[in-house]
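**Q** below are the sequence and a predicted model; questions follow.
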Amino acid sequence: MVETILVTQPEFDKAKAVFQTADGFNCESAPAEEKILAGIIAARRIRVVVAGPDPYRKDIYESLGKAKGALIARFGVGHNGIDKALARKYNIIVTNTPGTLDTSVAEHAIFLMGSLARHVNSLDSQIRTGRFVGQTGIELQGKTLGIIGFGNIGKRVAAIAHFGFGMRVIAADSRPLPETKENQTKFLSEHGLALYTSDSEQVFRQADIVSIHLPSLQSTRHFVNKARLELMKPGAFLINTARGEIIDEIALHDALSSGKLEGAALDVFETEPYQPIQPGKDLRQMENVLLTPHIGSNTREANNRMAVSCLENIRNFIAGRYELLARVD
């Protein structure tokens, strides 16, 4: 009997061809809303769901729990919306798709950087209202890019910025450098780094542009706060394509409105869809802020890779090859 896999509708639509031609499965689109999805799972005795970033708090776990062994395959890398404690309670494995979206997110960070440097957002708005007046920008070549969080995406951003644009790149991460001097030199050279440090404040102080690439953890919540923003150079830019809660949006609003920072570009937000933390501090009302709706990973190529990775996790789950799963539970 062919197993039916429910795929939440937005994710199904992003990689429809991959899901429709999945070998050995019947992949069906289903509403992402938790109560409706949970009802379908219970009625049809489904045990595998491919889920997007929507938060799931209760019903889906109770419904999948009836299968006595189930899988939530996250379409993406972040898994904040999945309650891992409830998943464990109901014997539900949770997986994600590591490595599938690194290039797309890194490229988006670079595009946001360039848009800030040349005021693309404000100039586009002006020309649409009949104003044909230039605004002086900056070159990226020779500028110092600071990367906070040097995982796979941070490394990709560093390579594009240094080898492609001739930027001086410095990075901060908690992971230590290789032990030997020879390997340290090789590491810096391979990744186009002028400096690698565990002291993030050093990066905030030196960088003309800071790009955030940290994971969402309790320890990284509001990591970019008032104190760290005050360390940044006057006229610096800030970019976040990681997770919204890493930046204190009120402190960022204050730094932008005071002129401390020249601009910021955000693809992620504390609340999504975006809502200001305080009504009087709405980032959407600021001309020096560029906003995109969490689309860093939303490319055809990354979507197809995420779908393929989901299906691989599902095949390994059904076959009992649990050691091969990209587990995050």
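**A** Thanks, I have it.
**Q** alpha carbons only for contacts and neighbour counts from here, please
**A** Fine.
**Q** wait, doesn't T4 sit right on D23?
**A** No - distance between T4 and D23: 11.7 Å, which falls outside the contact criterion (C-alpha atoms under 8 Å).
**Q** looking at these two, which is more packed in?
**A** Neighbours were tallied for T4 and for D23 using other C-alpha atoms under 10 Å; the higher tally belongs to T4 (17 against 12).
**Q** then this one, side by side with the first:
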Amino acid sequence: MGSIPKVAIVYVVDPYHEDAIAKLQSQRNLTVILPGDPRIKSYHTDATHILVRSETTIGEADILKARNLKAIIKQGVGVDNIDLQAARRHGVIVCNTPGINSESVAELTLALALSIARRVCEIDRRVRNGEKVIRSKTLGHSLFRKTIGVIGMGNIGRVVAKKWVGAMEGKVIAYDPYAPDSAWDDMKDVQRTAQLGELLQQADLVSLHVPLTEQTQGLIRKEEFAMMKSNAILINCARGGIVDEEALLDALREGRILGAGLDAMDVEPPSLEKYGNTLLDHPGVIMTPHIGASTIENQSRSGIAAVDILCKLLRGEEVESRLT
């Protein structure tokens, strides 16, 4: 590999793992501005490259102000916090780090599903409140050999499906109208459907793994909840906005589904002010503040991957995850 040919001014506008920072600072010909430095707020002045996560939104106004900006590298898969069309119009490269978060997001998906099915968080709260929990009157649901419906046949959905078969010996039904016909051909335990309704009617667990787009906005609404089993669990470890939250609340209150695990909501991070009298008031709901990728191991891997992409760009090499 060649060396970085000239000086670049790199702003790390969101927190990155120390391993990624160490690798970045080891590169020659880079000026690196880290989180906590007061200059971060004025990155528009001279940034040539930006390393970002989900905390910072970069819109067209930011891109127009940052006249020296050449590239934005996003740690993680989702790029809905970056105006891709504006970046494309103004010649700014945008890259992400797909595939690296898959294991950690899949782990959280199963953790939420099992916690809801076995009423772990609900029972824990009752014990902490001093209630005597009678076991015979506090039965959960087994997920062993049950059916998972995976919506979105990308990297994360694939790992979720594999873990489900391995851990639960369960059936997998998958829906993704945009995935190629050959997607998941090597996974013999997967039934693919072209109809979302078919998946919803069969699944004991419905797990969302799609980006937020015009096509997926409000994908799960009142009509979709009406198709689901009364003991079904919905998991959203993807993006807020995919689920109609008012319809979800109605479905929960009316007993049309068993519960929901939400790592992605309309309002993030979730708060008592927003959800205290609605979704958080239901015992079958678990909310986490978009922590699917938040393991020590994954933050190190994905941060280093973002730095590697930056270095490739600076050396003039091709990057597979380039989006603009």
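**A** Great, that's in hand. These numbers were taken from a predicted model, which means no experiment stands behind them.
**Q** now do the SS call for the residue positioned nearest the centre of the second structure.
**A** A centroid search over the second structure (C-alpha atoms, centre = their mean) returns A238, at 4.0 Å, as the residue closest to the centre. Under DSSP: H, G, I helix; E, B strand; the rest coil, A238 of the second structure falls in the coil class.
**Q** just give me the match in the first structure for it.
**A** Taking TM-score structural alignment for the superposition, A238 of the second structure sits opposite A242 in the first structure.
**Q** and what of P269 of the second structure?
**A** Using TM-score structural alignment to pair residues, one finds that P269 of the second structure aligns to P273 in the first structure.
**Q** who's in contact with its match?
**A** When contacts are counted by C-alpha atoms under 8 Å, 6 or more residues apart in numbering, P273 of the first structure is found next to P293.
**Q** how about the strands in the stretch 151-300 of the first structure?
**A** Ranges of strands in the stretch 151-300 of the first structure, per DSSP state E, counting those that start in this stretch, are 168-172, 193-197, 209-212, 236-240, 261-266, 289-291.
**Q** reformat the ones you listed as a markdown table; add distance to V120 of the first structure and mean neighbour count.
**A** Written out in a markdown table, the entries for the strands of the stretch 151-300 of the first structure read as follows (distance: least, C-alpha to C-alpha, whole Å; neighbours: other C-alpha atoms under 10 Å):
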| stretch | distance to V120 of the first structure | mean neighbour count |
| --- | --- | --- |
| strand 168-172 | 23 | 25 |
| strand 193-197 | 28 | 18 |
| strand 209-212 | 16 | 26 |
| strand 236-240 | 14 | 24 |
| strand 261-266 | 11 | 24 |
| strand 289-291 | 9 | 21 |
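**Q** related to what we said a few turns ago, I'd say the residue nearest to the centre of the second structure and Q217 touch.
**A** No - the pair A238 of the second structure and Q217 does not pass the contact test of C-alpha under 8 Å, sitting 11.7 Å apart.
**Q** what segments of the stretch 1-150 of the first structure are helices?
**A** 9-14, 16-20, 34-44, 59-65, 84-89, 102-117, 120-128 (DSSP state H, counting those that start in this stretch).
**Q** and the ones you listed: which comes nearest F237 of the first structure?
**A** Minimum separation from F237 of the first structure across the helices of the stretch 1-150 of the first structure (C-alpha to C-alpha) falls at helix 102-117, 7.5 Å.
**Q** give me the angle between the closest one and strand 236-240.
**A** 150 degrees (axes from the mean of the first three to the mean of the last three C-alpha atoms, to 10 degrees).
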